[in-house]
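[1] sequence and predicted structure are below.
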Amino acid sequence: MRLLDVPEELTAQRLVICSDPDTGLRAVIAIDDTTLGPGFGGVRMRHYPTVGRAIDEAQRLAAAMTVKNALAAIPYGGAKSVVLTGEGRPDRVRLMRRFGQFVAELSGAYLPGVDMGTTPADMRLMAEVGADTTCADEDPAPWTAAGVFHAISSAVRFELGADSLAGVRVLVQGVGQVGEALAHQLVAAGALVDVSDVDAARATRVAAAVGGAVVDVDRALTHRCDVLVPCAVARVLTRDTIPGLRCSIVAGAANDTLDDPGCADLLAAARVLFVPDFVANAGGVRFVHVRRGGGGEQEVEAAVAEIGGLVTDLLETASSTGLTPYAAAHARAVEVLTERRAATPPPGVAVVATAVSSS
C-alpha cells in the first residue's frame, strides 16, 4: 500500500486494515458510529484501483449505514467492510475464513452481512472461525427488494397521485438478485417494467420473464419512464447525468446513489423526486433485526412494509419544510442519534442507582 493511496480524510469511528499474504486477503472494515449499538453492515467484495479508494468507499457506505439503521429504528450503528479482489484466483474458503478471524477479533463491535460480491456461504465460512455474522442461513435480497417495492409505491402515490402501480412505467437498472426479484414484484402489481444490465444475457432473460424491453446500459439513465430504479453500482446520479434524466421518480436498491450530497438539490431543481437509497433499501437490515430477535415471516413482512410509511412521512416533511427528501432523512437520523447520545452517559461515567427508603 503506497502512502499516497491513503485518503487524508478519516471519518469512521474505527478503521481496521486487514492483510494476510498467505491467503491474499486485503480488506478494510469501517465502523462509522456505535451510538445505537454495534456497527452493522455488509461485506462487499470487488476490485479497487488502490487501497485508498477501498477505504473511501468503506467509510462512505458505513456512514450511510448509520443513517439507514437509525431511520429503521434498529439497535445497530453503521459499518461496512470491503474485501479487495486482485489478480489471480485466491482460495475463497481460506480467504473468507481468514477475514472471519479478523472480524472475530473485534469482539462483536462489527456485525457483518452479505453485500455486493458476497453470499450466505461466505458468512457461514466466517462464522466457522468465531465471527458473529448475519445472513448465513437466508439471503436478505428478497426482503431488500420488497422494501424498495414499498418505497416505490409510496413515492408513486405521493408524486403521481396514483393509488396503484398499474400502468406505471419503470426501468430497473441492474437485475441481479435484488433487481430481478423487484422486477417481478412490480409486474405483479401492474407496472410496466423495462430492464438494463451489463450482463446482456441476464437482461434478456429477465425482460422476457416480465414482458418488458431491454434498455442498453448507455441509455438507461436517459430512458423515458415514470420511475428509475437503480439496483446496480453506486453513484450513478452525478452532476453530469442528472440533466439527462427523463423520469419523475428515482427510488432503488443501489447504495450510495448520489455522487455527492449536492446532487439532491440538483434533482429537486430538475423536479425529480428522489427517495434516499438508505431509506428505500432498508428491507434487508429490517429482516436481519427481526430474524435475530426470533421473529417469523409475518413479523419480517410487517417490518419491511413500514418502509412505505416512512417514505410517505419523509416526503411530506420535505414538502412542508422545503427540504429535499435526502436532507429530511438525514435530519431525522441526526435527531435519533442526538437523543440517544443525550440519554447515554459518556464513557467512564458510572450511573449509580440509589435506593431511597421512606420512614
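    Received it, and whenever you're ready, just let me know what you need. Computed from a predicted structure; not experimentally measured. Residues are numbered from 1 along each chain as shown.
[2] going forward, measure contacts between C-alpha atoms and count neighbours the same way
    Fine.
[3] from the chain's centre, how far out does the helix or strand containing D313 sit?
    Assigned by DSSP states H and E, D313 falls within helix 297-321. Distance of helix 297-321 from the chain centroid (C-alpha atoms, centre = their mean, to the nearest Å) equals 16 Å.
[4] roughly how far is the very next helix or strand once past it from the heart of the chain?
    Counting by DSSP H and E, the next helix or strand C-terminal to helix 297-321 is helix 325-343. With C-alpha atoms, centre = their mean as the basis, helix 325-343 stands 18 Å off its chain's centre.
[5] could you give the angle of the helix holding D313 to helix 325-343?
    Angle, helix 297-321 to helix 325-343, by axes from the mean of the first three to the mean of the last three C-alpha atoms, to 10 degrees: 110 degrees.
[6] who's in contact with helix 297-321?
    143, 146-147, 150-155, 158, 275, 279-280, 282-283, 286-287, 290-291, 323-325, 327-329 (C-alpha atoms under 8 Å, 6 or more residues apart in numbering).
[7] among those, which are in strands?
    Among the contacts of helix 297-321, no residue falls in strands (DSSP state E).
[8] so how far is stretch 236-251 from its chain's centroid?
    Centroid separation for stretch 236-251 versus its chain: 19 Å, with C-alpha atoms, centre = their mean.
[9] got it, and stretch 280-287?
    On C-alpha atoms, centre = their mean, the centre of stretch 280-287 falls 8 Å from that of its chain.
[10] as a check, name the ranges of all strands in the stretch 1-150 of the chain.
    14-20, 25-33, 39-47, 77-85, 110-114 (DSSP state E, counting those that start in this stretch).
[11] next up, a second structure to put side by side with the first:
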Amino acid sequence: MTIDWGFPDFDDHEGVHLFTDRASGLRAIIAVHSTALGPAAGGVRFWHYAGSDAAITDALRLSRGMSYKNAMANLPMGGGKGVVLASQPGEVIGTAQLEAFGRAVESLQGKYVTAEDVGMSEERMKVVATQTRHVSGLPVAAGSAGGDPGPVTARGVYLGVKAAARRGLGADSMAGVRVAIQGVGSVGGGLARLLAADGAKLVLADVNAERAKALAAELGAEAVDADSILSLETDIFSPNALGAILTETSIPLLRAKVVAGGANNQLALRQDGHRLHDRGILYAPDYVINAGGIINVGLEYLGQGDRAEVDARVNRIPDRLIEVWDESARTGDPESEVADRLAQKLIGRG
C-alpha cells in the first residue's frame, strides 16, 4: 500500500527526522533517502524558509539528489541532507545550534554523514565535530582529501562546462564563449575565475549585487541584475545559486544553447527536463556536474585516497556527462531522465 504523506518529493526515503533543541533554538531536518551503497552522505545548509513544509521539501529533494550524485560519482555512499532553519534572513548560526545539530547527527548512529553547504563553513563543521564523528569537510593537511568542498566543486563544474561547450557549441576552447553565471559564491566565483583564465566572456549576477560587481571588476566581466541574467543572450547559462530556477515560466526565456552549472535541483519539476530538451538546449544534469565537492569530503570521511585521488575522480566528471549525453542522443530522451535512470539502477531502484 502506498501512503501519501502530502509531500510530492517523498521518494520512499528511508527516514525523515525532525529535531528541535529548546536551549539553542535549533530546528533541523535530516532526510535519509538511501543507504543502499553506504552511509547517507550530504551536507547541511542553514537557510531561512517560508515555512516548515518548504524546508522539508528542500531536504527531500536534496537528499534524493545526493543519492543520485554519490552513485554517479562511484562513491560507496548513499544520499542524505541536513537542513537547519534560520529564524530570519541573514541570520548567522550560533555555536549552541551547531553543537545541537552535531548531537542530532550522532543520534542517527552513522546512518547520515554531514558536511558544509550553504550557510556553513569548515570552522562551523569543527564545532559540529565536537559532538559527532560522522562529519566531513574538516580542515586537513595539504595534499589530503577533504576540507572545504567549494573549490573542488567549482573545478568539477568547470570541467563539465568545458565538456558541454564542446558538445553543445562545438567549441574546442572557451576563448570568446559567452557564459552567464548566476550566483558567484564559493562555486560560482571559483568557476568564473577558471573560465576567465581561459578567455571566456563572462556575465555575472548574484543576489548580493556588490559581490557580483566586485568579481566582475576583478575579472574584466560584466555584472547584471540577478533577475535578468537568465534571459540574456549567451552561449551557456550556468546556474550556481539555489535550486528550482528552471521552470515552466523561466525555460521559455532562456536564450542559451547550453545549461551547465553547480546549483542543486535546478529543475523545479521533472517535466522541466523535457521542456529543456524540447527546446534543443543541452543540459548537464546538476548532480553529475557538481559532484566534485562530495568526492572530496566523501573520500575524506572514508579515508580512501588523497588529493591526487580526488583530482583523478573529478577529472572523470566529463566522462559521465558524455555517457548521459550519448544515451540521450541514442534514445531521444531528455538528459535529466537518462541520468535519473542510470542513478536509480545504481542504487537498486531501477
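    That came through, no problem. Note that the structure is a prediction, hence the values are computed from the model and not measured.
[12] now the TM-score, please.
    Once superposed, chain against chain, the TM-score is 0.92 (TM-score structural alignment, normalised by the length of the second structure); 335 aligned residues with a C-alpha RMSD of 1.7 Å.
[13] about what we covered before: the helix holding D313 of the first structure aligns to what range in the second structure?
    The alignment of helix 297-321 of the first structure onto the second structure (TM-score structural alignment) covers residues 307-331.
[14] between the two ends of the matching stretch, how far is it?
    Terminal residues of stretch 307-331 of the second structure are spaced 37 Å apart (C-alpha to C-alpha, to the nearest Å).
[15] and for I294 of the second structure, the neighbour number?
    By other C-alpha atoms under 10 Å, 28 other residues sit near I294 of the second structure.
[16] residues in contact with the nearest residue to it once chain neighbours are set aside?
    Spatial nearest neighbour of I294 of the second structure, excluding adjacent residues (C-alpha to C-alpha, 6 or more residues apart in numbering): P149 at 6.9 Å. Neighbouring residues of P149 of the second structure by C-alpha under 8 Å, 6+ apart: E116, G137, G292, G293, I294, N296, V297.
[17] what about the aligned residue in the first structure for the fourth one, how many neighbours?
    The alignment partner of G293 of the second structure in the first structure, by TM-score structural alignment, is G284. For G284 of the first structure, the number of neighbouring residues by other C-alpha under 10 Å comes to 22.
[18] wait, what's in contact with G284 of the first structure?
    P140, A141, W143, T144, G147.
[19] which positions in the helix holding D313 of the first structure come out as buried?
    Neighbour counts over helix 297-321 of the first structure (16 or more other C-alpha atoms under 10 Å) mark 300-301, 303-308, 310-315, 317-318 as buried.
[20] equivalent analysis for stretch 256-268 of the first structure, please.
    So for stretch 256-268 of the first structure, counting by 16+ other C-alpha under 10 Å, buried means D256, T257, L258, C263, A264, D265, L266, L267.
[21] ok, the residues you listed vs R60 of the first structure, which is closest?
    Among those, D256 lies closest to R60 of the first structure (C-alpha to C-alpha), at 8.0 Å.
[22] most centrally placed residue in the first structure?
    N255 (4.5 Å; C-alpha atoms, centre = their mean).
[23] surely it is in contact with A234?
    Yes. Taking C-alpha atoms under 8 Å as the definition, N255 of the first structure is a contact partner of A234 at 5.7 Å.
[24] if I pick I347 of the second structure, what's in contact with it?
    By C-alpha under 8 Å, 6+ apart, the residues touching I347 of the second structure are S34, A36, L37, S67, Y68, A71.
[25] counterpart of A268 of the first structure over in the second structure?
    Using TM-score structural alignment as the criterion, A268 of the first structure maps onto H277 of the second structure.
[26] would you map the helices across the stretch 1-150 of the second structure?
    Ranges of helices in the stretch 1-150 of the second structure, per DSSP state H, counting those that start in this stretch, are 52-72, 95-107, 122-128, 150-169.
[27] how about these in JSON lines, adding mean neighbour count?
    Formatted as JSON lines, those follow (neighbours: other C-alpha atoms under 10 Å):
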{"stretch": "helix 52-72", "mean neighbour count": "24"}
{"stretch": "helix 95-107", "mean neighbour count": "21"}
{"stretch": "helix 122-128", "mean neighbour count": "21"}
{"stretch": "helix 150-169", "mean neighbour count": "23"}
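[28] format these as TSV; extra columns: distance to I30 of the second structure.
    Shown next, in TSV, are these (distance: least, C-alpha to C-alpha, whole Å):
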stretch	distance to I30 of the second structure
helix 52-72	7
helix 95-107	8
helix 122-128	14
helix 150-169	21
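[29] what's the local residue count around the residue lying closest to G348 of the second structure once chain neighbours are set aside?
    In this structure, G348 of the second structure finds its nearest non-sequential neighbour in A36, 7.4 Å apart by C-alpha to C-alpha, 6+ apart. Residues contacting A36 of the second structure under the criterion other C-alpha under 10 Å number 17.
[30] if I look at A36 of the second structure, how far off is V297 of the second structure?
    From A36 of the second structure over to V297 of the second structure (counting by C-alpha to C-alpha), the distance is 19 Å.
[31] right, and D21 of the second structure touches A96 too?
    No. With contacts counted by C-alpha under 8 Å, D21 of the second structure stays clear of A96, the gap being 9.5 Å.
[32] what do we get in the second structure for M123 of the first structure?
    Checking with TM-score structural alignment, M123 of the first structure has M125 as its match.
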